[in-house]
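**Q** Sequence and predicted model, in that order:
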Amino acid sequence: MSNLTHFNEEGRAKMVDVSDKPETVRIAKAQSSIEVNELIYEHIQSNQIKKGDVLAVAQVAGIMAAKKTWDIIPMCHPIPLKGIDISFNWKEQPHNKWKLEIFATVKTIGNTGVEMEALTAVSTAALTVYDMCKAIDKGMIIGPTFLLEKSGGTKGKDFKRNDVEI
C-alpha cells in the first residue's frame, strides 16, 4: 500500500495536518509554455495586443494565482509566501511558431512546500497569454507544465528534474 496522506480512516479526502512539522525554507521552481504563431509573437514583442502588455499582465496573473492556490486546489494549505518570481524566454520553433517558456520560483518559510504554488503560477501565466491573444488565433498550445525542482523540508527529499533541457 502506498503512503497516501490525503485520506482519513474512512478513505475520504482530508487536508494533511502539518502543525507538527518544523518551519524551514522551502523553494519550488516550475515551468510551462505556450506555443503561438508568428503573428502573435510579433504582436506581443511590439506591444500591439489590444488587451495590453501581455507579458506584464501574465506575470502579475501568475503572482496573484500563486498567492491564491489554496483557494482553488482543495487540499492545499494557505501559505505565507515570501517571494514569487515569474520569468519568460522565447524559443523559435519550426513552421513559423514560437514557444514562450514560463518559469516561476516560489519561496516560503513554513511547514509545507510550495510546489503547487509554482505550478499554479506558470499555468495561470500561460492561460493569461492565451486569453489575451485568442482574438488573433485560438490554435495556441499550452504545456507541458511541470515541476523543475524543489528544496526544503525536514525529510531531505529535494527534487531536481533531469529529463528536460532548462
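**A** Nice, thanks for sending it over.
**Q** switch to C-alpha atoms for all contacts and neighbour counts from now on
**A** Noted.
**Q** Is Ile63 in a helix, a strand, or coil?
**A** Three-state assignment for Ile63 (DSSP: H, G, I helix; E, B strand; the rest coil): helix.
**Q** From the chain's centroid, how far away is stretch 123-143?
**A** Put simply, stretch 123-143 sits 15 Å off its chain's centre (C-alpha atoms, centre = their mean, to the nearest Å).
**Q** Name the surrounding residues that touch it.
**A** For stretch 123-143, contacts defined as C-alpha atoms under 8 Å, 6 or more residues apart in numbering pick out 32-37, 39-40, 49, 51-52, 54-55, 57-59, 61-62, 65, 102, 145.
**Q** Please repeat the previous calculation with a cut-off of 7 Å.
**A** Contact partners of stretch 123-143, identified using C-alpha atoms under 7 Å, 6 or more residues apart in numbering, comprise 32-36, 40, 49, 51, 54, 58-59, 61-62, 65, 145.
**Q** Compute the first-to-last residue distance for it.
**A** 8 Å (C-alpha to C-alpha, to the nearest Å).
**Q** Show me what counts as buried in that stretch.
**A** For stretch 123-143, the neighbour count (16 or more other C-alpha atoms under 10 Å) marks 123-130, 132-133, 140, 142-143 as buried.
**Q** picking that back up, of the contacts of stretch 123-143, buried ones?
**A** Applying 16+ other C-alpha under 10 Å to the contacts of stretch 123-143 flags 32-36, 40, 49, 54, 58-59, 61-62, 65, 145 as buried.
**Q** Put this next to the first one:
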Amino acid sequence: MSEQLTHLDHQGHAHMVDVSDKSQTKRTATAQAILSMKPSTLTKVIEGGLPKGDVLATARIAGIQGAKKTPDLIPLCHPLMLTKVTVDINVISDCELEVLCTCALTGKTGVEMEALTGASVAALTLYDMCKAVDKGIVIQRVALLEKKGGKSGDWRQGDE
C-alpha cells in the first residue's frame, strides 16, 4: 500500500483523485460510532419514551441520508452510486449504543468515507433526539471497522 497522500498533487495542493483508469470492483465498508449516555436515557430510547418520537428510526434514516450526501460534506470525495446503505443500532451496555453503518457499491473508488459519515450522522441524530433529557451524551468513537475490495484489498480494524 502506498504511503503517499493521494489527495495532494506534486506541488502539495489538494485535488480530487482521478479514478478514470481504475477498474470497477465490488467495494464495501463498515464504520462504527459509540454513544455513552445515562442508563435512564438509554431506557427511554429503547422504550420509545422520548419527546421527539422514534429515535432509532430517525437515526437510521439520517445515517442513510448522511452516507448518500458524503460528497456534499467532504470536499474531495467522489459522488458515488451507492447500491447499499444499512444503519444498525445496537445496545452494547446499560449506558452505550453502537451505530454500525455499512455501505456498498460496484465502482472505481471505496466507500469508507460514506460509511464513516453515515455512522457519524446517525450518532449526531441520536444526540439531537436525546439531548432534551441528557445533554451529557458522548460520542466516544467513530472508526472504520472494515473495508473490502479495491486496489488496496481487504482491511479490518486490529489486523495491522
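**A** Yes, it's here. Keep in mind it's a predicted model, so treat the numbers as computed, not measured.
**Q** re earlier: let's see which of the buried ones among the contacts of stretch 123-143 of the first structure end up in helices.
**A** 40, 54, 58-59, 61-62, 65 (DSSP state H).
**Q** what's the closest of the residues you listed to His6 of the first structure?
**A** Among these, Ala65 lies closest to His6 of the first structure (C-alpha to C-alpha), at 22.8 Å.
**Q** and the gap between that closest one and Gly139 of the first structure?
**A** 24 Å.
**Q** could you pull out the helices for the second structure?
**A** Going by DSSP H, the second structure shows helices at 39-47, 55-68, 70-73, 112-130.
**Q** Among these, which comes closest to Ala14 of the second structure?
**A** Using C-alpha to C-alpha, these put helix 70-73 closest to Ala14 of the second structure, at 15.2 Å.
**Q** Contacts for the closest one, please.
**A** Under C-alpha under 7 Å, 6+ apart, the answer for helix 70-73 of the second structure is 77-79, 114, 117.
**Q** wait, what's in contact with Asn111 of the first structure?
**A** 18, 21-24.
**Q** hmm, try it at 6 Å
**A** If you count contacts by C-alpha atoms under 6 Å, 6 or more residues apart in numbering, Asn111 of the first structure has them with 21-23.
**Q** any idea what it aligns with in the second structure?
**A** The alignment partner of Asn111 of the first structure in the second structure, by TM-score structural alignment, is Lys108.
**Q** what's the spacing between its match and Leu80 of the second structure?
**A** 9 Å.
**Q** Repeat that for Ala143 of the second structure.
**A** Counting by C-alpha to C-alpha, the gap from Ala143 of the second structure to Leu80 of the second structure is 21 Å.
**Q** and what of Thr109 of the second structure?
**A** From Thr109 of the second structure to Leu80 of the second structure the distance is 8 Å (C-alpha to C-alpha).
**Q** out of these two, which sits in the more crowded spot?
**A** The neighbour comparison of Thr109 of the second structure against Leu80 (other C-alpha atoms under 10 Å) goes to Thr109, with 24 against 20.
**Q** which residues in the second structure form strands?
**A** 25-36, 84-93, 96-107, 138-148, 155-156 (DSSP state E).
**Q** Which secondary structure elements does the second one sit against?
**A** Helices and strands in packing contact with strand 84-93 of the second structure are listed as strand 96-107; criterion 3 or more C-alpha pairs under 6 Å, 6 or more residues apart in numbering; DSSP states H and E.
**Q** Kindly recompute the last result at 7 Å.
**A** helix 55-68, strand 96-107 (3 or more C-alpha pairs under 7 Å, 6 or more residues apart in numbering; DSSP states H and E).
**Q** Also the last one?
**A** Using 3+ C-alpha pairs under 7 Å, 6+ apart as the contact criterion, the elements in contact with strand 155-156 of the second structure are strand 138-148.
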